[in-house]
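Peer 1: What follows is a predicted protein model with its sequence.
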Amino acid sequence: MSLSGKREKLRDPFEIARNRMVDNQIVARGIKDPRVIAAMRKVPRHLFVDEALWDQAYGDFPLPIGEGQTISQPYIVALMTEALQLQGDEKVLEIGTGSGYQTAILAELARKVYSIERVPSLVERARRVLAQLGYTNVVIRLGDGTKGWPEEAPFEAIIVTAGGPKIPEPLLNQLADGGRLVIPVGDEYSQDLVRVTRVGKRLVTENFGGVRFVKLIGDHGWRA
């Protein structure tokens, strides 16, 4: 290996672990979208968790990020992202910025990402990490995500990274014609991951199976 090649490897010591994660946890489980797969290979997941957890960052499980929140299991991130069917030109709304990892994946795949987080410390950390990684197509704000972001609507894609008792009505209202909304819906302990596609005035719902997320807190979700 050339000296420049060695330097490249040293700059990203987690590349092998990240590729193993994609091969074993994502591709092997049926994720097929090449753009999603490429984004998962690129984004350094370990930077979105505390340094003490870096050695676990590419494992097949969620991890705590503080404030009672988690960074989702890599497969679930890939599954939800693939379900959005992003082509690269979309304006995306993300409810629940959390660590910012899902935000970064979306930023690789869409034109613009608007993300809402209700925990101030998570907002600041996500902004810092995303800025360090050079993402300029992301806007994050503090607020109640269940109300959406009406002044920027409609959105071609909406993703909700917390489980709600029902789909918040404001999010449905902010979904563009032909747009997709992906959200976990159920009780406090388990949910079904559903995709809602707006076709004119109709809403077409598909079920992607059982998942478990933290609670979606807000006026149109669970009460704090």
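Peer 2: Great, that's in hand.
Peer 1: rest of the way, CA atoms for contacts and neighbours
Peer 2: Will do.
Peer 1: so Asp60 makes contact with Pro74?
Peer 2: Yes - when contacts are counted by CA atoms under 8 Å, Asp60 is listed as touching Pro74 (6.6 Å).
Peer 1: Quickly list what's touching both of the two.
Peer 2: Shared contacts of Asp60 and Pro74 (CA atoms under 8 Å, 6 or more residues apart in numbering): Met21, Gln25.
Peer 1: quick one, which of the two is more surrounded?
Peer 2: Neighbours per residue, other CA atoms under 10 Å: of Asp60 and Pro74, the larger number sits with Pro74, 22 against 16.
Peer 1: so how far is the helix ranked longest in the chain off the chain centroid?
Peer 2: Criterion DSSP state H: the longest helix present in the chain is helix 120-132. Remark: helix 120-132 is offset 15 Å from the chain centroid, using CA atoms, centre = their mean, to the nearest Å.
Peer 1: what's in contact with it?
Peer 2: So helix 120-132 is contacted by Leu47, Phe48, Thr97, Gly98, Ser99, Gly100, Ala104, Glu117, Ile140, Arg141, Leu142 (CA under 8 Å, 6+ apart).
Peer 1: And for stretch 17-31?
Peer 2: 37, 40-41, 44-45, 58-60, 74-75, 78-79, 82.
Peer 1: what about versus this one:
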Amino acid sequence: MIDFATQRRIMVDTQVRPSDVTSFDIIEAMLEVPRELFVPDNLRQAAYAGETLEIAKGRYLLEPRTFAKMLEALDIGPDELVLDLAVGLGYSSAVIARLAEAVVAVEADPELAAEAQRILSQTGADNVAVITAEPASGAPRHGPYDAVIIEGGVEEIPAALVDQLKEGGRICAIFMDGEYGECRVGHKRAGVLAWRPVFHAAAPVLAGFERQPEFAL
């Protein structure tokens, strides 16, 4: 039988801590959340691997290093409301729930969303609400949000998500340009996002976050 608790500690010690993730709260949350419960049964043995896993069509469990560094860049506080997009089975939301006051998790697939809510409730993440909607549309009824995180690659950020972010809020995403990727954090100031690069990373581009074609007149 696989000792998942040991694998979880090894993941943190070999993938998270060496990647300049120093937040005790993030490290503790990743040590506590049973990552193996948030993947299909056939992927459980790979749950703690240092790679991004496709857990359903177009849905990804980001590699531990990337996800942890995104959380460190967002610097989520205990009184904040976080919007988590394209959550799949909800692992990211389970971790964020231990950092934030509440999480709104968005998943387009109704079956995935229902299963995510079940697993989150089973693991004690009672401050997460899973909403069935397109991730690129967000969840405007429950905002505005202090922070937004996207569980996959993007080429563009839809304007609808910027509108759902509080003034002074942050959004973290992995911007892809072909095979090259860069994680950036945007701070909303006077209604506009000011971006700064954080680290190199890559993830498949999510539906709804593709670069829109420009039409010349």
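Peer 2: Thanks, I have the structure now. Note that the structure is predicted; figures quoted are calculated from it, not measured.
Peer 1: residue ranges of the helices in structure 1, please?
Peer 2: So, for structure 1 - with DSSP H - the helices run 3-11, 15-21, 34-42, 74-83, 101-109, 120-132, 169-173.
Peer 1: Pull up the aligned stretch in structure 2 for the last one.
Peer 2: Helix 169-173 of structure 1 lines up with residues 159-163 of structure 2 when matched by TM-score structural alignment.
Peer 1: Looking for the alignment partner of Gly88 of structure 2 in structure 1.
Peer 2: Under the alignment (TM-score structural alignment), Gly88 of structure 2 maps onto Gly98.
Peer 1: so how far is Lys9 of structure 1 from His59 of structure 1?
Peer 2: Check again: residue 59 of structure 1 is Gly, not His. 21 Å (CA to CA, to the nearest Å).
Peer 1: quick one, which of these two is more surrounded?
Peer 2: Neighbours per residue (other CA under 10 Å) separate Gly59 of structure 1 from Lys9, with Gly59 holding more: 16 against 13.
Peer 1: Map the more buried one across to structure 2 for me.
Peer 2: So, by TM-score structural alignment, Gly59 of structure 1 is matched to Ala49.
Peer 1: Just to check, that match is in contact with Leu62?
Peer 2: No - with contact defined as CA under 8 Å, Ala49 of structure 2 and Leu62 do not form a contacting pair (10.3 Å).
Peer 1: In contact with the one residue sitting closest to the centre of structure 2, which residues?
Peer 2: Centroid-nearest residue in structure 2: Glu151, 3.9 Å away (criterion: CA atoms, centre = their mean). Taking CA under 8 Å, 6+ apart as the criterion, Glu151 of structure 2 is in contact with Tyr60, Leu61, Leu62, Asp84, Leu85, Ala86, Val87, Ser92, Ala173.
Peer 1: are any of these buried, and which?
Peer 2: With neighbours counted by 16 or more other CA atoms under 10 Å, the contacts of Glu151 of structure 2 contain buried members at Tyr60, Leu61, Leu62, Asp84, Leu85, Ala86, Val87, Ser92, Ala173.
Peer 1: Nearest spatial neighbour of the residue mapped onto the last one from structure 1, chain-adjacent residues omitted?
Peer 2: The equivalent of Ala173 of structure 2 in structure 1 is Ile183 (alignment by TM-score structural alignment). Nearest non-adjacent residue to Ile183 of structure 1, counting by CA to CA, 6 or more residues apart in numbering: Val160, 4.9 Å away.
Peer 1: what do we get in structure 2 for the one you found?
Peer 2: Using TM-score structural alignment, Val160 of structure 1 sits opposite Ile150 in structure 2.
Peer 1: From what I see, that match and Asp84 are in contact.
Peer 2: Yes - applying CA under 8 Å, one finds Ile150 of structure 2 in contact with Asp84, separated by 6.1 Å.
Peer 1: what residues are shared contacts of the two?
Peer 2: What both Ile150 of structure 2 and Asp84 touch, as defined by CA under 8 Å, 6+ apart, is an empty set.
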